[in-house]
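**Student:** Fold the following and give me the result.
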Amino acid sequence: MLTALPASAQDHAQERDDPCRFTPGERANLQNCEPVSVTDTTIVVLGEGLPETPAAPAYSTITIDRDALISTGSGRLEDALSNVAGFQQFRRSDSRAANPSAQGATLRALGGNATSRALILLDGVPISDPFFGYIPFSSIGPEQLSSVRVTRGGGSGPFGAGALAGTIRLQSAGADALGLFNVSALVNHRGDTELSASLAPEVGDGFAVINGRWDRGDGFFTTPEDQRVPASSRANFDSWSLGGRIVQPLGDNLEVQARVLAFEDNRTLRFEGADNSSEGQDIALRLVSRGDWEVDVLGYAQWRNFTNVVISSTRFVRVLDQKDTPATGLGGRIEIRPPVGGGHTLRFGADYRRSDGELFEDSFSAFTGALRENRFAGGVNTDLGLFVEDDWEIGDLLLTGGVRADRYTINDGFYRAIAADGTVVRDDVFADRADWEVTWRAGALYPLSDAVEVRGAVYSGFRLPTLNELYRPFVVFPVVTQANENLEPERLEGWELGVDIFPAAGAALSATFFDNQVEGAIANVTLEPNLRQRRNLDAIDAQGLEFAASIERGPFSLNGTLVYTDAEVVGTGSAANLDGNRPPQTPEFSASVTAAYAFMDDGRISATLRHVGSQFEGDQENDVLPAATPIDLFAQVPIVDRLSFTARAENLLDEGIVTRNQGDSIDLGIPRTVWVGLRWGF
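**Tutor:** Coordinates of the predicted model:
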């Protein structure tokens, strides 16, 4: 089964193996293997949006299939995404042992940032937190998905305003992939447990899905043994999610899709009492028309909250209680594809996003435990985008180009601090701002032969600062990081050249050179010892080489990705001392390779080796996080009828993975962890 394979390579490999080949302007009639016009009756997979446009492979794209998603060592979505070299979170920890507000996702080593520089969509809906911009990875089990499509480089099209480093599209699995009923239960050698289940009956001419997941456990010590104190705690976690989805055709060409999700995640990090939580409730409604005029209309609403208690690392008492951070995300989009003909696939439309939220927190004295201040902060960000894009097929040559115009506002920003005796310490109301951003992208794909395709692309993108970056200061003792209400959007310009090679059926190679620059990159800039402020840097420059390879021979498959990136900060003024430095949390080299063997109806054995190069904790090129090379294993063996035995191993060789290093105060990632369990389903 193809896994981390370039999208163009996957399509090509499928066509080479399929005697029913068809041209980009046609779709396959699966009954008689004859090409039919797209206006004729076709077989459509329910529950998805409009298909990718013909020239989508012109951009550097990796597709992760369902087999790869559900056979990771950890069973976590972020683990599966890490098979795409160049994907990174702010820290190396997964969602069981990281503060949720640090779980930003980015691509192409464009600098460590707790806010996502990549746009992540679930069934077309942006899922980043409206206040912080982090991704709630624990709310999405990989077993709920059919595929993930990762496009690297600045974005355009729907919701392109957030696709600074690229776009990650998560597609929910339908009834055909899930089966009527599935349940899985696992336990590891520390007593942590994982339970998931789904029910996907046919309803009318469509289907419904109800899925749930519950993960809990005492976790492991993130603090090295020689740094532990009586107050040190294991990384306890207890999270659940419950979702529902219904998909129904309405006539021949119209389909309605509705989705709901509720989740809660509780964690304890480093010290007893250092508890945090995140929760959310999401709804989305989508109408897809696949007639001559293809139309995709989507609306969504999200309600999120976050809490966090900070414990002093010297006196081990509560010093900060972020007791409430309610936030709301509202938005929608419409995309229209008219039948223009002439080899053109035209799409245009509009999208809208609104994020608002407030922070309520209390500050306490580390010496007396008495309340020092009540703090309040928040605001509203909006973005209205208009987009148009056209793919043009001229014989074998595919051309694509698009442009966006975004009207954004940054409104109602405030920060207020009130001392325990009622004295107003600060009462700031910040000026409203609004402006336009115009971004674009263009690409080309051309087959030199049946075995070689070349492609190239140029693009731009932008990302608004989040409410967190604009208005919320924070302390990781003894370092104070100030917010900055004057932050400007981050802007990216870049280009890439690539080649895809298909030496034989079931084999593909891909190589891409890219050159990206993020102007105004937001970073925590050191102003003096123990004092930082979020500021716009002049730029982050990143040039690199990306490689991907996939080989499938019957039940055997081998998939790998590798990226080398040369990234540096361009800094002047207060950031002049950062000029030429490697951005924090940015490795120079990363790679992943997975070997798998499929057997019987539902059996699979796989092994994954990943390597992440060394990186710096901060902007001064200090406090090194050493390179790490963990190995994970997965096995699922059918026992009888619908029952299978499952075993997983995370970090098999117990590699030391440093996830934080602040003045030699260290946090560690997952140690060797072995899971066993059972899966039953049909």
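**Student:** rest of the way, CA atoms for contacts and neighbours
**Tutor:** Noted.
**Student:** what's near enough to touch residue 163?
**Tutor:** Residue 163 sits next to 117-119, 153-156, 461-463 when contact means C-alpha atoms under 8 Å, 6 or more residues apart in numbering.
**Student:** what's the first-to-last distance across stretch 446-460?
**Tutor:** End-to-end distance for stretch 446-460: 22 Å, by C-alpha to C-alpha, to the nearest Å.
**Student:** distance between it and the chain's centre?
**Tutor:** Offset of stretch 446-460 from its chain centre (C-alpha atoms, centre = their mean, to the nearest Å): 26 Å.
**Student:** Stretch 274-283 too?
**Tutor:** Here stretch 274-283 shows a centroid-to-chain-centroid distance of 17 Å under the convention C-alpha atoms, centre = their mean.
**Student:** Touching it from outside, list them.
**Tutor:** Outside stretch 274-283, the residues touching it (C-alpha under 8 Å, 6+ apart) are 99-100, 258-269, 300-311, 318.
**Student:** To check against the first, give me the structure of this:
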Amino acid sequence: MEIQLNKRRIFLTLGCIFGLVNAAGAAESGEPVELDEVVVTATRTHASLSDAPAAVTVVSTKDIESKNASRLGDVLDQVPSLYLRGGALGQSQGTIGTSGMSLRGIDQTRTLILLDGQPIQDAGSGKVNWRVPFIEDIARIEVVPGAFSALYGSNAIGGVVNIITKQPDKREFTAKVKKGWSDASGKDASVYFRDKLDNGLGIVAGLGYQNRDSYVNDFVVRSPVAGVPGTAVTGAQATTTATGAPAYIVGDKGAAPWRQINATTKISYDLSGVGKLFGGIAYSETDLGYTMFNTYLRNATTGAPVTAGTLDINGQRVTLSESNFVNNSPLYESTARYFAGFEGTIGNGYLLKIDLAQIERQYRFVNANTASTWGAGTGTQTNAPNSGADGTAQLSFPVGDRHFIVSGISLHNEKVDGTTYTLSNWRDPATRTGIADGYSGDSTTASLFAQDEISVVDKLKVYIGGRFDNWQTKGNYYKNTAPASAVTYASRSASSFNSKLSAVYQAADPVTLRASFGQSFRAPTNNDLYSYANIFGITSIGDPDLKPERGKTWEIGGEWRVSDKFKANATYYQTILKDLITNFRLSNVPIVSKRINAGKAKINGIELAAEAGLTNWLTLNASYAYIGSEMLENNIDPLSVGKRLIDSPKNIVNMGITAQQDSWTGILNASYSSKVFSTAQNIDTAEGVPGSYDAHTMVNAKVGYKFTKVVKGVVAINNLLNTKAYSFFLLPGRNVTAEMDFSF
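**Tutor:** Purely as a prediction, here's the structure:
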């Protein structure tokens, strides 16, 4: 039945896409075609969208304002081939450790995420803190799928997501307040100001605050074990584990309320006739708390609540500890970003861009030992401060009438210094009694890149580019508990040259054809190499000898602009990955996993998208993505061969309707994602149970009314159909938010 429903969704979307195009062709074929939207990420310089050598998706300021957005992932929910879960989305309490994302089946550690051109991936895990970008400060987002290591180096195997913030080029002052109910219960507020003075000085300042109550979404699941049953209890709910083994839900961990702050300040100064200098600071901070847990179990004789012991559930032996009911709170993460640069013209038509940036991150959480209770007992605190430093100098210039060169140098450094402290009271980080273990990593990549944009003829552009990256790394690991050990890993290096060839052909005024072939790579993260972590009895081990991952991608596609109101895109692509870094489970009891280089994997897919202006006030968009991912070779873990890659849904369907009429605005979006796996062997086949990653459809709606030029009211409903599904945690149910916006 699920397969049939999935097929219906897919064929419905395809029908909408091609139906829109056919209708548009019949009704609007004589209208002029709009080609003037400019993007910067696909070529590292300004290019019209029709000339970009990739299927670029632009999320504009208007798109962002139309969404019920409190986190970066919320504004990307309609991007073709993009899958998001957990901490990427604003109604989740999830942090960097529980976020998930993939673009065309390639996850967030292999897809480069930039904030104004600077990588913001964590220097330890390579994951993204999706809370870092301040939503009010985002001008646009460019999502560029495909191999882009030839321009951007490591991590750009799946593509590049570039978040471009607002510049002080006009006066804007906004204030917003929001209140949520049900699973969105909480309060948000923000103020944002920008202006450009007559003397060329530009100023930006903004502050945002979110305080959410969260909701119950993390359940305690216990499996029967061999042996004699103990105390008889009632209240257990029969279920399975994510791998399909019989189990029982015995309680939940309570809600995990959270508080988030975002702040930014920027200045710029126009150098008359030359360019501009700019700089600023951006800061984000998140505190994740806890509330009392709930046990569903009652003593069969006395009726008293049961939170621990050897139990009898339906004649089966089940063991339970109060530590099973805890989360990792108090948890804290923060990011401070400092940046400065210059952009302008030097000499005779030479465009110079210099970017310097430093990111300082804090990330810490607690972990209870198995004998501890919910509120006391021994445990640990993991503290993983890390930093990233970037410097890029780019020079762009024309050569003759048919060549435009982009060239540059880049330096990127990542450092992490992880420490596990022992605590006498695991709920109180101030009760440190010693250091259990720790690790550090220091990785640096130095790069040279160049690209030639060749106007072969008026309708054909060819892009030839390449980048040389030299990666160096060193680190250490130590363990103070028995058996104590310490090891220092000497500095080692690896080099990678990645090239790309792309062609863009304007076959006719309304039709653009694209083709490309590119190489890509990803250096192992510091955590891949040097970390050793044990959380809730699950151990993850790095491997200091890991090699960089390498990829090759080719794609063909095009865009058909039927009119200025109707367009459609289609792309077919294939990526081959070698030395793919993944987890190999060394044992199941206890669970111990190690990072390894697998042999080879393949991803091939089809991406279709269309947008139609049905009337002067109503727009419809739709997209469908088929993503075929498969592990082809893996001598270390042969059971993963033939299986799908993790966080890689087979089908993604998006549909949205946007309306604007007089003072009214509205949006209705629907997104479907098929099931994903979290294990290399795809053993987590169950759906609809805690810990599973379910196929699901989410429908969200938002309506706004502008009372005056200054005041606007907004009401939004998320999960309109009240879909119940898990993405490890239970997804938010139907909820409502109301917002007042003031613009001056």
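**Student:** picking that back up, turn the contacts of residue 163 of structure 1 into JSON lines, including secondary structure and neighbour count.
**Tutor:** Converted to JSON lines, the contacts of residue 163 of structure 1 look like this (DSSP: H, G, I helix; E, B strand; the rest coil; neighbours: other C-alpha atoms under 10 Å):
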{"residue": "117", "secondary structure": "coil", "neighbour count": "28"}
{"residue": "118", "secondary structure": "strand", "neighbour count": "29"}
{"residue": "119", "secondary structure": "strand", "neighbour count": "28"}
{"residue": "153", "secondary structure": "coil", "neighbour count": "31"}
{"residue": "154", "secondary structure": "coil", "neighbour count": "31"}
{"residue": "155", "secondary structure": "coil", "neighbour count": "30"}
{"residue": "156", "secondary structure": "coil", "neighbour count": "30"}
{"residue": "461", "secondary structure": "strand", "neighbour count": "27"}
{"residue": "462", "secondary structure": "strand", "neighbour count": "27"}
{"residue": "463", "secondary structure": "strand", "neighbour count": "22"}
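**Student:** Next secondary structure element downstream of the longest helix along structure 2?
**Tutor:** If you go by DSSP state H, structure 2 has its longest helix at helix 2-28. Using DSSP states H and E, the helix or strand that follows helix 2-28 of structure 2 towards the C-terminus is strand 38-39.
**Student:** Which other helices and strands does that next one contact?
**Tutor:** In terms of contacts (3 or more C-alpha pairs under 8 Å, 6 or more residues apart in numbering; DSSP states H and E), strand 38-39 of structure 2 is packed against strand 47-48.
**Student:** average gap between the helix or strand that the strand it packs on is followed by and structure 1?
**Tutor:** As assigned by DSSP H and E, the chain's next helix or strand after strand 47-48 of structure 2 is strand 57-59. Taken over the aligned residues, the distance from strand 57-59 of structure 2 to structure 1 averages 1.1 Å (mean C-alpha distance after the TM-score superposition for structure 1).
**Student:** Structure 1: matching residues for the helix or strand just after strand 57-59 of structure 2?
**Tutor:** As assigned by DSSP H and E, the chain's next helix or strand after strand 57-59 of structure 2 is helix 61-66. Using TM-score structural alignment, helix 61-66 of structure 2 corresponds to residues 66-71 of structure 1.
**Student:** So which residue is dead centre in structure 2?
**Tutor:** Closest to where the C-alpha atoms of structure 2 average out (C-alpha atoms, centre = their mean) is residue 101, at 4.4 Å.
**Student:** Pretty sure that residue sits in a strand.
**Tutor:** Yes. Applying DSSP: H, G, I helix; E, B strand; the rest coil, one finds residue 101 of structure 2 inside a strand.
**Student:** Enumerate every residue touching it.
**Tutor:** 82-85, 88, 107-108, 647.
**Student:** Just these: which are in strands?
**Tutor:** Applying DSSP state E to the contacts of residue 101 of structure 2, the entries found in strands are 82-85, 107.
**Student:** and those residues, which two are the farthest apart?
**Tutor:** Greatest spatial distance in these: 85 and 107, 11.3 Å, computed using C-alpha to C-alpha.
**Student:** tell me which element residue 336 of structure 1 falls in.
**Tutor:** Element membership for residue 336 of structure 1, per DSSP H and E: strand 327-337.
**Student:** How far does that strand sit from its chain's centre?
**Tutor:** When distances are taken as C-alpha atoms, centre = their mean, strand 327-337 of structure 1 is centred 18 Å away from the chain's centroid.
**Student:** and for it, what span of structure 2 is it aligned with?
**Tutor:** Counting by TM-score structural alignment, strand 327-337 of structure 1 corresponds to 386-396 in structure 2.
**Student:** so stretch 135-147 of structure 2 aligns onto which residues of structure 1?
**Tutor:** Stretch 135-147 of structure 2 corresponds to residues 142-154 in structure 1, going by TM-score structural alignment.
**Student:** ok, residues contacting the matching stretch?
**Tutor:** Outside stretch 142-154 of structure 1, the residues within contact range by C-alpha under 8 Å, 6+ apart are 59-66, 69-70, 75-77, 80, 107-108, 163-174, 177-178, 211, 441, 459-461, 492-494, 516.
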